[in-house]
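# Model the structure of this input:
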Amino acid sequence: MEFLDQLLFYPLERLPFFLIALIIAFTVHEFSHAYFANKLGDPTAKLLGRVTLNPAVHFDFLGIFLLLIAGFGWARPVPVNRANFSNPRRDSVIVSAAGPLSNLLLAIAGCLIYGALYQLGAIDAMSNERAVDAVHIFFDTFIVLNFFLFLFNLIPLPPLDGYRILVELVPRRVGAKLQSVEQWSILVFLLIILIPGFQNYTIRPMYETAYSLSVFFLNLFTALFGG
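All right, here's what the predicted structure looks like:
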């Protein structure tokens, strides 16, 4: 058990709650990409069965493994053919932004539900202390994880959504130059994220920011339902 605690990025006692939250977060994130791509005219993801909330079609086991031990990872990317869009630059930004924004909405919805349950006394009314602890741990995990995924995916480096948004927003000439060095940018990104010393300046600050956001919105919604 001690070995697992040292190996995993996330505390072992919270791992079941983390995995449940992760399944929801990753599934909704990838579904959002696929849904908006299809709505905007690209049926690629739909033809591959990706416009679904079935977690099995969205999971990448290497990405999940790395998330557990390194604090970052990925789901199976949704294929997008921007040539099918009526306005490729605008629609590509919408599709790319849909994933991170879905995590932001999940986090805020989690804060709203958690705040309501707390202020209405539904959690305190539970007779089983272990069940009360489980509810607290799940919502804490779910909310912070989704805020983190929102922030992490907006980093403007490949292969993240933030990079895809950046490439479409900058002038075409600049975007072409970015894409020409994309493979090297991915390597640099992985090295920065994977080297333990750098995590204190990359992954951990984002988790701290995600936690701060969760505190802010929980205070907001508990005050709303309490007053």
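# For the rest of this, base every contact and every neighbour count on C-alpha atoms.
Noted.
# Over to residue 158. Which of the three states is it?
When classified by DSSP: H, G, I helix; E, B strand; the rest coil, residue 158 comes out as coil.
# Which residue, other than its chain neighbours, is closest to it?
Excluding the flanking residues, the one nearest residue 158 by CA to CA, 6 or more residues apart in numbering is residue 186, at 5.3 Å.
# Just give me the neighbour total for residue 56.
Applying other CA atoms under 10 Å, we find 11 other residues in the vicinity of residue 56.
# one more to line up against the first:
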Amino acid sequence: MDFNIAEYIRFMSLAIVPFFFAITVHELSHGVAAYMLGDDTAKRLGRLTLNPFAHIDIVGLLFLLITQLFGWAKPVPVNFSRLRNNKYGMAIVAAAGPVSNIAVALASALLLQAVLVVPIHADTLAAKIAMPIAIMLKLSVQINVALAVFNLIPILPLDGGRILTNFLPYEKAFKFSQTERYGFIIIILLFLTGIFDKTVLPVIRYLTAFLL
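Alright, predicted model coming up:
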């Protein structure tokens, strides 16, 4: 299949705003959860903001440009030892990101339905405005679901890995934490070997179809 550069640019121009919003809300939610539990590290470093440029990771953005679905932001720094909830603090902070993305995906789906039910005549200014908005809302659902499910994979440093670490016995948690240095390599292998397509992608497709 030939690569259509014009179509690609058009797609990315519509996807970039939902993507930036998704990763910004994701990281902000981590920081807010940590702040509410007693750690102000993210606040002191200026990460409690909806400014996407405070969260953008160049490699994560490039990954989006390649996959047209997945990407990531710079992780919000959290000092887990400062959290008031010593037992479940790590899990709460880690879960805040994916939960926020599911909330955004649900809100986007509801807004999309509202846009689609409004009768709009073709070739009008309203139609020219509504169509891109509808596409961006649909992409928002897809991107936020993908970001939530992807981050819940139980691999460090993903949120799923943090949650799993929180619930493991101390010795097993310590051993599991040693795998974080290989996390990025493991994630790339999941993509290259097709394991991701057979396990994670079907979940993303099912949830996206359900919301849409």
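# Can you give me the distance of the residue nearest to residue 158 of structure 1 to residue 157 of structure 1?
Residue 186 of structure 1 sits 7 Å away from residue 157 of structure 1, taking CA to CA, to the nearest Å as the criterion.
# same deal with residue 11 of structure 1?
From residue 11 of structure 1 to residue 157 of structure 1 the distance is 28 Å (CA to CA).
# which ones are touching the most centrally placed residue in structure 2?
Structure 2 has residue 147 as the residue nearest its centroid, 2.9 Å off, counting by CA atoms, centre = their mean. Listed by CA atoms under 8 Å, 6 or more residues apart in numbering, the contact partners of residue 147 of structure 2 are 22, 23, 70, 71, 72, 98, 101.
# So the fifth one is in contact with residue 60, correct?
Put plainly, it is residue 72 of structure 2. Yes. If you go by CA atoms under 8 Å, residue 72 of structure 2 and residue 60 touch, sitting 4.5 Å apart.
# more neighbours, these two?
residue 72 (25 against 16).
# which of the contacts of residue 147 of structure 2 lies closest to residue 160 of structure 2?
The shortest approach to residue 160 of structure 2 among the contacts of residue 147 of structure 2 belongs to residue 98, at 9.2 Å (CA to CA).
# ok, how many other residues are close to the closest residue to residue 100 of structure 1 other than its chain neighbours?
Nearest residue to residue 100 of structure 1, sequence neighbours excluded (CA to CA, 6+ apart): residue 150, at 4.5 Å. When counting by other CA under 10 Å, one arrives at 27 neighbours for residue 150 of structure 1.
# Tell me the counterpart of residue 150 of structure 1 in structure 2.
In structure 2, the residue matched to residue 150 of structure 1 (TM-score structural alignment) is residue 148.
# That match - that's part of a helix, no?
Yes. Per three-state DSSP, residue 148 of structure 2 lies within a helix segment.
# pretty sure it contacts residue 99?
Yes. Applying CA under 8 Å, one finds residue 148 of structure 2 in contact with residue 99, separated by 7.1 Å.
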